[in-house]
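Undergrad: Fold the following and give me the result.
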Amino acid sequence: MFKVKVYVTLRESVLDPQGNAVKGSLNSLSYTEVQDVRIGKYMELILEKSDREVEETVKEMCEKLLVNTVIEDYRYEIEEVVAQ
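TA: Model prediction:
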């Protein structure tokens, strides 16, 4: 069994209005050292696959459903877990 952590962020070339709003709010709360904020998504998946298939399956899921590859980038981490 595998635990997969998927991190999705907007591409650098894409404006992030939500990140800008959070940055503005932090700055107005006197956190003026904050220069930029980018908002993203985090997902955890538990997969029951053989270790040969996991990476291919995760990439396929990301590109078909979890990520809008036109405006978002992604990365993932795979770790083997013991079933309980």
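
Undergrad: all contacts plus neighbour counts: C-alpha atoms, from now on.
TA: OK.

Undergrad: any idea which helix or strand carries the nearest residue to residue 63 once chain neighbours are set aside?
TA: Ranked by CA to CA, 6 or more residues apart in numbering and with sequence neighbours excluded, the top spatial neighbour of residue 63 is residue 69, at 6.6 Å. Under the criterion DSSP states H and E, no helix or strand holds residue 69.

Undergrad: Please apply the same query to residue 58.
TA: helix 51-61.

Undergrad: Strands along this structure, start to end?
TA: Taking DSSP state E, the strands of the chain run over residues 2-10, 40-47, 72-80.

Undergrad: Out of those strands, which one sits most buried?
TA: strand 2-10 (a mean of 18; mean count of other CA atoms under 10 Å).

Undergrad: How far off centre is that one?
TA: For strand 2-10, the separation from the chain centroid amounts to 5 Å (computed by CA atoms, centre = their mean, to the nearest Å).

Undergrad: structure for this one too, so we can compare:
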Amino acid sequence: MKARVHVMLKDGVLDPQGEAVRHALGALGFDGVEGVRQGKVIELELADIDAETAKAQVGEMCEKLLANTVIESYQVEIG
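TA: Model (predicted):
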């Protein structure tokens, strides 16, 4: 079973990487990009367990290691 975790900075947290990408897009002629938020995607290959247990385990992984929950939010997809 696969799990995918999307980790993003919370709203209101400064995103210097996103701002650098926005600036670079403007320099390349892509006008009209008013904001960029950059995040990360983590894919996990899990042992065969039911989806509910997998989601709970991945949530615990996020809380303990994969996301800095003070400044980041995360979303878990099981599939």
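
Undergrad: hmm, back to that, distance of the residue nearest to residue 63 of the first structure relative to residue 36 of the first structure?
TA: With distances defined as CA to CA, to the nearest Å, the gap from residue 69 of the first structure to residue 36 of the first structure amounts to 22 Å.

Undergrad: the more surrounded of those two?
TA: Ranked by neighbour count (other CA atoms under 10 Å), residue 69 of the first structure and residue 36 place residue 69 first, with 15 against 10.

Undergrad: any idea which residue of the second structure is furthest from its center?
TA: In terms of distance from the mean C-alpha position of the second structure, residue 29 ranks first, at 27.1 Å (CA atoms, centre = their mean).

Undergrad: What's the match for that one in the first structure?
TA: With TM-score structural alignment as the criterion, the equivalent of residue 29 of the second structure in the first structure is residue 30.

Undergrad: list the contacts for that match?
TA: Under the criterion of CA atoms under 8 Å, 6 or more residues apart in numbering, residue 30 of the first structure has no neighbours.

Undergrad: Now do the helix holding residue 58 of the first structure and strand 2-10, the angle between them.
TA: For the pair helix 51-61 of the first structure and strand 2-10, the angle between their directions (axes from the mean of the first three to the mean of the last three CA atoms, to 10 degrees) equals 30 degrees.

Undergrad: What lies in contact with helix 51-61 of the first structure?
TA: For helix 51-61 of the first structure, using CA under 8 Å, 6+ apart, the contacting residues are 2, 4, 47, 78.
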